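A.B. asks: Sequence and computational prediction follow.
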Amino acid sequence: MAIRLLSFLLCFLCSLPACSQLPLVLDSGMQHVELSPYASLLRDASGTMTIDDVVAARAEVPLQKTFNAGFTKDALWVRIEITGNEGHPHDWILEVNNAVMDDVRLYGKNKAEGWKEWVSGEDIPRSRWPVQYRNPAFRINLKEPGPHTFWLRIASRNSISAQLSLWAPDVFSNRARDEYLAYGLLFGTYAMIIVFYLFFWISTGEIVSGWYTIYVANSLFQMLISFGFLQEHTGLPGRITDHVLAFLICSSIWIGARLSAGVLELPRVMPRLNRYLVGAATAGFFVTISLVAVKGYAAGVGLAQIIAATEVLFIIGISTYLWYRGHRPAGLYLLAFGLFCAGILVRVMRNFTLLPPNFATDNGFQIGAVLHMLVMSMVIMDRYNAMKAAAGRAQAEALRVKAEREAYLNVEIKKRTASLTQEITRRESMEIELRQSLDVEKQARQEQLDFVAMVSHEFRTPLAIIDTCAQRILGTVPSAITQERCSHIREASYRMTRLMDEFLSLDRINGDLRAFSPREEEIEAIVQKAVSEWHPGSIEVTYVERPQSVLCDTALLHVALRNLLANAIRHSPQDSSVHLRISVHEERAVKFEILNSGQEIPADEIPKLFQKYFRGRGAQGSPGSGLGLYLVERVAKLHNGSVSVLSSQEGSCFSLIIGEA
């Protein structure tokens, strides 16, 4: 982020107005000339003008000291006129010192052939470049006498700003060699820092060193692309490198904010400001990268540079404030960026001829960047050492507190152990008392159950006698009143017998009387016994598929079938029959379906039908205990089966499945 911002500042300062155009006159002592003061500019808004159109237009204006047009869709034509004195060198190299220019074309006029074109730039394959160098460069020959006019056409998606230089070939080669050495040292330093802090990040987990690694890697790749080294050695076209560079520039907004916040310890000293800063930087990254994708490189990167400039000024302001308040990391942070700015300033002063050209001034930017990275490394290490010292103090304090705590706990453990020993002794005595009470309760319960079983057995004999006598009276063809009374007697006797069966079956299912004892039983015998308790014709039996036998507890299954049949008959219209359908279910299981044509069961009552003591609205006013269907479900579960119901306006169907796998 800082690199792009300060490079932008460099180009801006170098673009300040200069004197009017002067003719360039070469002499034998010249080896390097800056061409901007001797050039004029013509803008081609349509981008379609040819060299002949430009020559005929004659509408150029003097160029400023540094060629800087910013982001523009215009094609820019630069006119350079060179006159040589006797004895001046003939061969020269014209360099456009910007590696990310997309289309650069040089036109020179030859008396015999007319205008000749040389092409270079990122959109031109490297094999067609006249000089294999990181920047567009052209070989020109001034052997013919008289003034020589050259036209330089530049069009680019990137910001158009460059130095136009004329070099003697040997000086150009020496300068390129020195430049590659300087950049090699710079990139080597960057790579060393990246590797060191990557391992440091992995080994320590210190998050700021991680952001610093990402920051340095981002800066390194920006320089590799901006200075043309990546394109020179890989041949990647401008369309690809533009998108990569745009992503790096836009992401540097977010990366720089996260790194600066970590170095300045903003999450600790200014947590709210830290959230605002990181949030704004994150939003800036997404907005600018979206603009690059939708509107193009210039729209997104231009806004990213504005946001980056604002962010840097804001962070420098925060750093200055914190440094004034005695915050040590802020002072180191300002020192790191101060060295970087000093390198930029040296380069600017050299471009304005305020400092002589030499290795130090030519590479002031690189030297400032290296010093910046070294001081930033010192900042990170200082922060890590401070954190390590704080962690050591915290650990020592923790050990002291732990020792005091252990001593306190030892005393408390002894107290609690004595208290627990007393409590265990007390609870053991209570357990003995409870076991004795439980044995007494079990004995009382068993005596109660034995009494209930005895009473129920004793009740069955008189009830059977009452029922038999009532049947005999009915067999003598008595009067209508006597028949009605005998029927009431039989119904009361039957209801009493059924209630006793339900309550005794419930106790048995709960395991109070004896264990569940299934065995193989004939299906027809079970069905006949269940149907025989009702008048002939009131129940219709159908075998869909006749099973031979079923593994069941006969008594419990009889109770379940009787309850289902009684429930169906009770809720059926008079003179209608109930259907009992038997079928095989999944090989070994048996399915009993009891269908009646009674009223539809309300939907809200269906989930409650098999609950204990539940009686629906249709059963209100009729005798019953609410245990019938509950017993059916318990019997089904004991037999590894299930019971369900479907009800509609045509009637209801209860399905009892016994013996599922």
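C.D. replies: Yep, it's here. All of these numbers come straight from a predicted model, not from anything done at the bench.
A.B. asks: From now on I want contacts and neighbour counts done on CA atoms only, so please keep to that.
C.D. replies: Noted.
A.B. asks: name the element L230 belongs to?
C.D. replies: Assessed by DSSP states H and E, L230 sits inside helix 229-234.
A.B. asks: chain center to that helix, what's the gap?
C.D. replies: 36 Å (C-alpha atoms, centre = their mean, to the nearest Å).
A.B. asks: And the strands in the stretch 401-550 of the chain, which stretches?
C.D. replies: 519-522, 539-543, 549-552 (DSSP state E, counting those that start in this stretch).
A.B. asks: I meant the stretch 1-150 of the chain, not that one.
C.D. replies: Under DSSP E, counting those that start in this stretch, the stretch 1-150 of the chain gives strands at 24-26, 32-34, 39-44, 61-62, 67-70, 75-84, 91-96, 103-110, 114-120, 137-141, 148-155.
A.B. asks: can you list those strands in JSON lines and add distance to E406?
C.D. replies: JSON lines is the format used below for the strands of the stretch 1-150 of the chain (distance: least, C-alpha to C-alpha, whole Å):
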{"stretch": "strand 24-26", "distance to E406": "89"}
{"stretch": "strand 32-34", "distance to E406": "79"}
{"stretch": "strand 39-44", "distance to E406": "83"}
{"stretch": "strand 61-62", "distance to E406": "85"}
{"stretch": "strand 67-70", "distance to E406": "71"}
{"stretch": "strand 75-84", "distance to E406": "80"}
{"stretch": "strand 91-96", "distance to E406": "75"}
{"stretch": "strand 103-110", "distance to E406": "76"}
{"stretch": "strand 114-120", "distance to E406": "78"}
{"stretch": "strand 137-141", "distance to E406": "77"}
{"stretch": "strand 148-155", "distance to E406": "77"}
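A.B. asks: okay, the ones you listed in a markdown table with mean neighbour count next?
C.D. replies: Converted to a markdown table, those look like this (neighbours: other C-alpha atoms under 10 Å):
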| stretch | mean neighbour count |
| --- | --- |
| strand 24-26 | 16 |
| strand 32-34 | 17 |
| strand 39-44 | 21 |
| strand 61-62 | 17 |
| strand 67-70 | 18 |
| strand 75-84 | 20 |
| strand 91-96 | 20 |
| strand 103-110 | 18 |
| strand 114-120 | 16 |
| strand 137-141 | 19 |
| strand 148-155 | 20 |
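A.B. asks: Quick check: which of those is nearest to P271?
C.D. replies: Nearest to P271, of all these, is strand 67-70, at 37.9 Å by C-alpha to C-alpha.
A.B. asks: Which strands and helices lie in contact with that closest one?
C.D. replies: Applying 3 or more C-alpha pairs under 8 Å, 6 or more residues apart in numbering; DSSP states H and E, we find strand 67-70 packed against strand 160-162.
A.B. asks: list the contacts for E521?
C.D. replies: E521 sits next to S549, V550, L551, C552, T554 when contact means C-alpha atoms under 8 Å, 6 or more residues apart in numbering.
A.B. asks: Structure two is appended below for comparative analysis:
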Amino acid sequence: MKRWWIACLLLLSLPAGAAPLLLDGQESVELAGHLELLADPDGRLGIGQVASGAAGPFRPLPGHFTDGFGPLRGAWLRFTLIGSQGTPSRWWLRVHPAYLGRVMLYRPTAEGGWSAASAGSEHPEGRPLPDRVALFALEVVPDTPRTFYLYVRHGAHLAAYPVLHSTASLYRTVAGEDLLFGLFYGIVLVLVVINGLYWWALRERIHLEFALYLLFRGAFVLVANGHLGQFLLVDQPEMVIRLQLLLLGLTIASLAPFFTGILDMDEVFPRLARLCQGLGLIAVAAALVMAFGGWRGLSGPVVSFAVFIGLAGLATALVQWHRGAPRGRLLVLVMVVFLSGAGPTLLGTLGWHVSMLGDLYGVQLTTGLTFILLHFTVVSQVVGIKRAKEESERAARRAAEAVERERAARRAQSDFIAMLFHELKTPLAVIDSAATVLEHLDDGRRNETARRYDAIHGAVERLNRLVEQSLSPERQGPASALPDGGGAGGRGELR
């Protein structure tokens, strides 16, 4: 009870501002609500000016520090810690996000001065322990307030999420993060390999587009969360920043064609689909400008492209659901999860306050869940395409069988007509020959029989023409017009 009275007196004796943080039994605590801010856009202020008040007053922050996207700039954060009896004297300060370029902590010394420690992606050697984010050791004295100053400087998205940990909490937190990130990267790697193999085997473009989006998005997470700088490019902070900006543009560029394809946006909103694909190309150009031209303030609009594509995708998914599409509900769920992860990022770009859980870990969780849901969506779409192809192949086989049956029937008909043609031509030839012989063997009464012989020859010729026009192999097809009733060769008819 006594120490609570002492703490209250200490709090009342401090100047107005953010409330000091009393450490009493906690193992891990965020400094949100205990921070004060002093802007330093040009980076010209020193600790002497800041601590003495010559640089201007600090203003309390309602939560963590977020300043959105913009050019290279800095900011000072101030916080006060009060220890209590029975709490550890050594604490660890982790400053998220991992991509911050320069992070400096100023600790008060017994002589009244300040002890500086540097960290961040530009000074990874300043971390007392291997970690993906800026890490500092703090000493807290029981019942004695100690004020610390934190300086952060970065281009593009400037934010700071300081969190205090005891030694045991630090190791548990780092181990838990390693497990979660390992699971996330494992999911990404497995999905990339599976969809790459599917594309190689099935040649369905949707698998290739999804694999590219997974690859670029996973690589962006790897860079933005500090793992690339921690393990591979340890001494190349500028290269890490450039890779992060390039991967941001490539992620959005791969997102646009994939979303428009998986949602069939070309059929629902063709102009909107072309606009989304155009934004993807603009994102690549902007990323190149940011990485090599130094205009890193373009990061905010580029991130807003992803949110716009997500909103367009949600509108398309709702239309698909309304139309009764088989994957309508799944598509709506995918887009809602995607926007729930992209939303905090957009709020951060605008400089609005968001929680550390939503801005950092929430994005990774929703991204992993989005990947899994997208994989099921792609698989369901490919299964639908495969079923449609199988049905088309079955219809083609049925059509081929019908054609073959028709051909067989036509061959049988042709054979029958050829036989009928032969059977009719033969007796007609016999009749004509017999009439000719009889005509030559006539004993002189030709005048009486000539007219009858002519009638026989005319009838035979008429039947021959009928058979030729109707049954000859050359004439099979559309029916020909029948000959007229007149005789041939000027011969008359038998009465």
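C.D. replies: All right, it came through fine. Only a predicted model underlies this, so the values are computations on that prediction, with no experimental measurement involved.
A.B. asks: circling back: how close does the helix holding L230 of the first structure sit to the second structure?
C.D. replies: Superposing on the second structure and averaging over aligned pairs (mean C-alpha distance after the TM-score superposition for the first structure), helix 229-234 of the first structure comes out at 1.2 Å.
A.B. asks: picking that back up, out of the strands of the stretch 401-550 of the first structure, which one sits most buried?
C.D. replies: strand 549-552 (a mean of 19; mean count of other C-alpha atoms under 10 Å).
A.B. asks: Quick check: buried residues in the helix or strand just after it?
C.D. replies: Once the chain leaves strand 549-552 of the first structure, the next helix or strand it forms, by DSSP H and E, is helix 554-570. Using 16 or more other C-alpha atoms under 10 Å as the test for burial, helix 554-570 of the first structure gives 554, 556-569.
A.B. asks: likewise stretch 408-423 of the second structure?
C.D. replies: S414, I417, F421.
A.B. asks: what number of residues lie near the aligned partner of V190 of the second structure in the first structure?
C.D. replies: Aligning on TM-score structural alignment places V190 of the second structure opposite M192 in the first structure. If you count neighbours by other C-alpha atoms under 10 Å, M192 of the first structure ends up with 12.
A.B. asks: Then the one 3 residues further on?
C.D. replies: Summarising burial for V195 of the first structure: neighbours were counted as other C-alpha under 10 Å, giving 13.
A.B. asks: that older thread, nearest to L504 of the first structure, out of the strands of the stretch 1-150 of the first structure?
C.D. replies: Per C-alpha to C-alpha, nearest to L504 of the first structure of the strands of the stretch 1-150 of the first structure: strand 67-70, 99.9 Å.
A.B. asks: State which helix of the first structure is the longest.
C.D. replies: Longest helix of the first structure, by residue count under DSSP state H: helix 364-475.
A.B. asks: chain center to it, what's the gap?
C.D. replies: That offset, for helix 364-475 of the first structure, works out to 36 Å (C-alpha atoms, centre = their mean).
A.B. asks: same deal with stretch 519-528 of the first structure?
C.D. replies: 63 Å.
A.B. asks: Equivalent analysis for stretch 266-277 of the first structure, please.
C.D. replies: When distances are taken as C-alpha atoms, centre = their mean, stretch 266-277 of the first structure is centred 24 Å away from the chain's centroid.
A.B. asks: Please, where are all the helices along the second structure?
C.D. replies: Per DSSP H, the second structure carries helices over the ranges 2-13, 47-52, 167-202, 205-224, 227-231, 237-262, 265-268, 270-293, 299-322, 328-349, 356, 362-440, 446-471.
A.B. asks: number of nearby residues for H322 of the second structure?
C.D. replies: There are 11 residues near H322 of the second structure, going by other C-alpha under 10 Å.
A.B. asks: Map it across to the first structure for me.
C.D. replies: By TM-score structural alignment, H322 of the second structure lines up with Y324.
A.B. asks: for R398 of the second structure, same thing?
C.D. replies: R398 of the second structure maps onto R400 in the first structure, by TM-score structural alignment.
A.B. asks: where exactly do the helices run in the stretch 501-650 of the first structure?
C.D. replies: For the stretch 501-650 of the first structure, the helices defined by DSSP state H, counting those that start in this stretch cover 523-531, 554-570, 628-638.
A.B. asks: Turn the ones you listed into JSON lines, columns for distance to I253 of the first structure.
C.D. replies: Shown next, in JSON lines, are the helices of the stretch 501-650 of the first structure (distance: least, C-alpha to C-alpha, whole Å):
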{"stretch": "helix 523-531", "distance to I253 of the first structure": "84"}
{"stretch": "helix 554-570", "distance to I253 of the first structure": "78"}
{"stretch": "helix 628-638", "distance to I253 of the first structure": "69"}
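A.B. asks: And the ones you listed: which comes nearest S36 of the first structure?
C.D. replies: Closest among the helices of the stretch 501-650 of the first structure, using C-alpha to C-alpha: helix 628-638, at 99.1 Å.
A.B. asks: equivalent range in the second structure for that closest one?
C.D. replies: Going by TM-score structural alignment: helix 628-638 of the first structure matches no residues.
A.B. asks: who does that helix touch, helix- and strand-wise?
C.D. replies: helix 480-509, helix 554-570, strand 642-648, strand 651-658.
A.B. asks: and the angle for it with strand 642-648?
C.D. replies: With axes from the mean of the first three to the mean of the last three C-alpha atoms, to 10 degrees defining the directions, helix 628-638 of the first structure sits at 140 degrees from strand 642-648.
A.B. asks: In helix 628-638 of the first structure, which residues are buried?
C.D. replies: Neighbour counts over helix 628-638 of the first structure (16+ other C-alpha under 10 Å) mark G628, L629, Y630, L631, V632, E633, R634, V635, A636, K637, L638 as buried.
A.B. asks: How far does stretch 113-131 of the first structure stretch from one end to the other?
C.D. replies: Taking C-alpha to C-alpha, to the nearest Å as the measure, stretch 113-131 of the first structure stretches 22 Å from start to finish.
A.B. asks: Tell me the mean distance between stretch 382-389 of the first structure and the second structure once they are aligned.
C.D. replies: Mean for stretch 382-389 of the first structure is 0.8 Å (mean C-alpha distance after the TM-score superposition for the first structure).
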